[in-house]
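Student: Sequence first, then the predicted structure:
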Amino acid sequence: MRTDQIFTRLERVFARLDREPERPAHLQVPQMSRHRVVLFGATLVFYLAIVIGVLTTSWLVRLDWQLMFFRPYEQWPQVHAFLDYLVVLGQRGPTSMMVMAWLGWRCWRQHTLRPLITLGVALLALNVTVGSVKLGLGRLGPHYATQIGSAEMFGGGDIFPSGHTANAVVTWGILAYLASTGVTRRVLSTASAIVALSVGATTVYLGTHWVSDVLLGWAAGLLVLLALPWFEPFIARAEAFIMEQRVAWRLRRESGRGAVPVSVAPLSAHAKVFAQRAAEAVVVGEEPAPVAAGAAAAGAAGHGTATVTAARTAAPHVAARPHIIRSERTPVTPVGSRRPPHNERDRGGRNPATRPVTGG
């Protein structure tokens, strides 16, 4: 038998994570296979080629300017309102919250913290890699271009590579990376690719990015996803560390309370009433002995005996009063009695005034 404990919301979440099994048996942690290494190397070469092509003002820069002068938002203005909402799927704040909510539910169902930790690692790697290149190259956007035909590098901008595009690749691609089955992984991979392509094309349509910015954003996000298996040992250690800290925090919390788990048998409804009356009597300073005796009798009548717990010591202490025998107690006369005095009564209990008068 054990006592019923009141858990906080955080403790209930961790209690859910403690249930069996810690991780479903069919889930496979992605490994850095040869195929993935080849894709990572090819993507890295493509990434470097885009950077070199922009730095050398190659044909890629001329393509940027041609599309800039074409002004797609003026050619198809009827889809402008829709694409203003679609581009939100590439913003880091809203997309991170949506994906985090889904992965939090996955953590709850699979009893593991790995999905959320993986998302955090991916977003951290994305911010470090993309942010450093943005600030290092400092390219200006189409709306802030100063010289026609120039690459607009090192001008204090921050659009190369496209953050919206890279973020769309990582935040939606992480769902495919954490998929539990092969079919789900293929479906989510296709869906995330469509979203990432749409977000990148939308930024070009709105005129906020060059084409080369979008190409480099796709490559930057794909590099982060392909490199995630290298971080799996760190993710496993981070999860183990968080669970160890949670256990240590729980022990410190329980030791600070000084609570000792004590077994208590369940009481019946009558015993609970007697116990409640006894507690009220202790608070107001009355004699709880008869009530406690009634509770003991109710428990002994077949409803189970209650073991004395450490929580009972937390009740307020009331000093014992001297016992007064019945003869020493002050008699109390009831006020407002409606009973007539004894001298007005006869032996039959009737009032003489109401007796009928007979004789002369």
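Tutor: Now that the structure is in, tell me what you want to look at.

Student: use CA for all of it now, contacts and neighbours both
Tutor: Will do.

Student: ok, residue 219 - how many residues close by?
Tutor: Other residues within reach of residue 219, judged by other C-alpha atoms under 10 Å, total 23.

Student: Now do the same contact list for it.
Tutor: Shown in contact with residue 219 (C-alpha atoms under 8 Å, 6 or more residues apart in numbering): 43-44, 46-47, 166.

Student: And it, how close does it get to residue 189?
Tutor: From residue 219 over to residue 189 the distance is 15 Å, taken as C-alpha to C-alpha, to the nearest Å.

Student: Next: residue 196.
Tutor: Distance, residue 196 to residue 189, using C-alpha to C-alpha: 11 Å.

Student: Looking at the two, which one has more neighbours?
Tutor: Neighbour totals were compared for residue 196 and residue 189, and residue 196 leads with 28 against 20 (other C-alpha under 10 Å).

Student: who's in contact with residue 200?
Tutor: Shown here is residue 200, whose contacts under the criterion C-alpha under 8 Å, 6+ apart are 162, 164-165, 214, 218.

Student: Between which two of those residues is the distance greatest?
Tutor: Using C-alpha to C-alpha, the two most remote members of these are 164 and 218, lying 9.6 Å apart.

Student: As a check, name the ranges of all helices in the stretch 151-300 of the chain.
Tutor: Secondary structure of the stretch 151-300 of the chain, counting by DSSP state H, counting those that start in this stretch: helices at 163-177, 182-206, 211-227, 232-257, 269-284, 289-298.

Student: Run through the neighbouring helices and strands of the fourth one.
Tutor: Applying 3 or more C-alpha pairs under 8 Å, 6 or more residues apart in numbering; DSSP states H and E, one finds that helix 232-257 makes contact with helix 114-137.

Student: can you pull the buried residues of the helix it packs on?
Tutor: When neighbours are counted by 16 or more other C-alpha atoms under 10 Å, the buried residues of helix 114-137 are found to be 114-119, 121-123, 125-126, 130-131, 133-134, 137.

Student: Tabulate the contacts of residue 219 (TSV), appending secondary structure.
Tutor: Formatted as TSV, the contacts of residue 219 follow (DSSP: H, G, I helix; E, B strand; the rest coil):
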residue	secondary structure
43	helix
44	helix
46	helix
47	helix
166	helix
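
Student: Can you tell me which of the residues you listed has the most neighbours?
Tutor: Neighbour counts for those peak at residue 166, which has 31 neighbours (criterion: other C-alpha under 10 Å).

Student: A further structure is provided below for comparison with the first:
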Amino acid sequence: MRTKRKPTRLDRVFSRLDREPERPAHIGVPRMSRHRVVLFGATLAFYLAIVWAVVITSWLVRLDWQVMFFRPYQQWPELHAFVDYYVVLGQRGPTAVMVAAWLGWRSWRQHTLRPLLALGVSLLLLNVTVGAAKYGMGRLGPHYATEIGSNEMWLGGDIFPSGHTANAVVTWGILAYLASTGRARRWLSALSAVTSLGVGLSTVYIGTHWLSDVLLGWAAGLLILLALPWFEPLIARAEARILALRHRRRTHRGRTAPAPVQPAGAPVVLEPPTGHEETAAPEPVPTGRAPSRPHVYLAPGPHTTRAERTPVTPGGSRRPQHAERHPRGATSATRP
């Protein structure tokens, strides 16, 4: 007796994906609500407070030096192999490729370019804002510190804020931003926050960043995610222009398609001219050979034989000559 196999969780996931409609209407575009504006203002204040605390060499800088002298990679050396792999979740290249692959499949599935365009805008904002802050403040990392207790600012460094932490917040947080349901958005937001903080603490464990770098990088990435609704009109216009350009290219390609070539020997029918008077349609003229000549009627009476006539072609008769065959002109025959 054959029993029916019980569907697994993976089977249920794929069945839900198969039932997903094209361009689902229930996915709303996030707007800049009052709650989001409050969060953006609080995060911006937190960002400026960290920068000010590092600039004036406050207790945060002293905490940075204490953590650096603690050397976590020497306290827990058994975690070093795991941290080396975990910190890759904050590198821009691998994470951008993975997230872009998922969002590209989702764009193809839902017939919309919004997921990929939102990812592109967020990464562009990340490069501009975080890159400008890095090179503008020029802070040196723990491995290149010059003076104990100093904030190491404006010395040509590029580690403040932490790029790994900010990149982890943006690349994994964009999945929560584009989630289709509120429950999925909450779970993905918590997961991206924990992942990004873990990536930042991994850089502190290795010794490539100060603790304040991680806090500022986390705030910088969160500011980008909170500001994305302001760029939704730009994303919508870009999507409309790209789709319109694709439509024009398709129509232009259809207009410039080559006309069908008629096979040799097919009759070409000439249509009568359009007008008030009806004209008889001419007979079809076969292509590939000239029209036949009109028949010539000879007058009745005696005429010469075929052998005595002038050959039609310059080369004479096309038949080969045979020695045993008598020429036709040997006996003259007259038509009665």
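Tutor: In hand now; what should we look at? Worth saying up front: this structure is predicted, and the values here are computed from it rather than measured.

Student: TM-score, when you put one on top of the other?
Tutor: Overall, the chain-to-chain superposition scores 0.72 on the TM-score scale (TM-score structural alignment, normalised by the length of the second structure); 257 aligned residues with a C-alpha RMSD of 2.5 Å.

Student: thinking again about what came up before, would you turn the contacts of residue 219 of the first structure into TSV with distance to residue 29 of the first structure?
Tutor: Listed next are those as TSV, based on distance: C-alpha to C-alpha, whole Å:
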residue	distance to residue 29 of the first structure
43	22
44	23
46	27
47	27
166	23
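
Student: how about the most centrally placed residue in the first structure, what does it touch?
Tutor: Closest residue to the average C-alpha location of the first structure: residue 104 at 6.6 Å, with C-alpha atoms, centre = their mean. With contacts defined as C-alpha under 8 Å, 6+ apart, residue 104 of the first structure is in contact with 115-116.

Student: Can you tell me how far it is from residue 120 of the first structure?
Tutor: Remark: distance between residue 104 of the first structure and residue 120 of the first structure (C-alpha to C-alpha) = 12 Å.

Student: Kindly tell me how buried residue 9 of the second structure is, as a neighbour count.
Tutor: As a burial measure, the neighbour count of residue 9 of the second structure was computed by other C-alpha under 10 Å and equals 9.

Student: What is the aligned counterpart of it in the first structure?
Tutor: Matched to the first structure by TM-score structural alignment, residue 9 of the second structure sits unpaired.

Student: in what helix or strand does the residue nearest to the centre of the first structure lie?
Tutor: Using DSSP states H and E, residue 104 of the first structure sits within helix 92-110.

Student: buried set for that helix?
Tutor: Those would be 92, 95-96, 99-100, 103-104, 106-107, 110, for helix 92-110 of the first structure by 16+ other C-alpha under 10 Å.

Student: Return the closest of these with respect to residue 22 of the first structure.
Tutor: Sorting the buried residues of helix 92-110 of the first structure by distance to residue 22 of the first structure puts residue 110 at the head of the list, at 7.2 Å, by C-alpha to C-alpha.

Student: And the residue nearest to the centre of the first structure, how close does it get to residue 112 of the first structure?
Tutor: If you go by C-alpha to C-alpha, the gap between residue 104 of the first structure and residue 112 of the first structure works out to 10 Å.

Student: cool, and residue 216 of the first structure?
Tutor: Counting by C-alpha to C-alpha, the gap between residue 216 of the first structure and residue 112 of the first structure amounts to 34 Å.

Student: same thing with residue 238 of the first structure?
Tutor: When distances are taken as C-alpha to C-alpha, residue 238 of the first structure and residue 112 of the first structure turn out to be 12 Å apart.

Student: just residue 105 of the first structure next, same as before
Tutor: 10 Å.

Student: The helix holding residue 104 of the first structure: average distance to aligned residues in the second structure?
Tutor: After superposition onto the second structure, helix 92-110 of the first structure sits on average 0.6 Å from its aligned residues (mean C-alpha distance after the TM-score superposition for the first structure).

Student: So what's the gap between that helix and the chain middle?
Tutor: The gap between where helix 92-110 of the first structure is centred and where its chain is centred comes out at 9 Å by C-alpha atoms, centre = their mean, to the nearest Å.

Student: what does stretch 124-143 of the second structure give?
Tutor: Offset of stretch 124-143 of the second structure from its chain centre (C-alpha atoms, centre = their mean): 29 Å.

Student: Residue 238 and residue 112 of the first structure: who's more crowded?
Tutor: In this view residue 238 of the first structure and residue 112 are compared by other C-alpha under 10 Å, and residue 112 has more residues nearby, 23 against 15.

Student: tell me the SS of that one?
Tutor: What three-state DSSP gives for residue 112 of the first structure is coil.

Student: which non-adjacent residue is nearest the aligned residue in the second structure for it?
Tutor: Aligning on TM-score structural alignment places residue 112 of the first structure opposite residue 112 in the second structure. In this structure, residue 112 of the second structure finds its nearest non-sequential neighbour in residue 23, 6.6 Å apart by C-alpha to C-alpha, 6 or more residues apart in numbering.

Student: The one you found: helix or strand, and which one exactly?
Tutor: For residue 23 of the second structure, there is no host helix or strand (DSSP H and E).

Student: ditto for the one 5 residues further on
Tutor: Secondary-structure assignment from DSSP H and E places residue 28 of the second structure in no helical or strand segment.

Student: Now for it, how many residues are close by?
Tutor: When neighbours are counted by other C-alpha under 10 Å, residue 28 of the second structure comes out with 11.

Student: Show me what it lines up with in the first structure.
Tutor: Residue-level alignment of residue 28 of the second structure against the first structure, with TM-score structural alignment as criterion, gives residue 28.

Student: I'd assumed residue 180 was in contact with its match.
Tutor: Yes - taking contacts as C-alpha atoms under 8 Å, residue 28 of the first structure lies within contact range of residue 180: 7.2 Å.

Student: Once you drop chain neighbours, what's closest to residue 158 of the second structure?
Tutor: When the adjacent residues along the chain are set aside, residue 158 of the second structure lies closest to residue 134, with 4.7 Å between them (C-alpha to C-alpha, 6+ apart).

Student: so how far is residue 35 of the second structure from that neighbour?
Tutor: With the distance defined as C-alpha to C-alpha, residue 134 of the second structure ends up 29 Å from residue 35 of the second structure.

Student: Likewise for residue 86 of the second structure?
Tutor: Applying C-alpha to C-alpha to residue 86 of the second structure and residue 35 of the second structure gives a distance of 33 Å.

Student: which of these two has more neighbours?
Tutor: Neighbour comparison, residue 86 of the second structure and residue 35: the larger count goes to residue 86, with 16 against 8 (by other C-alpha under 10 Å).

Student: mind listing what's buried in stretch 271-279 of the first structure?
Tutor: Applying a neighbour-count criterion of 16+ other C-alpha under 10 Å, one finds 271, 273-275, 277-279 buried in stretch 271-279 of the first structure.
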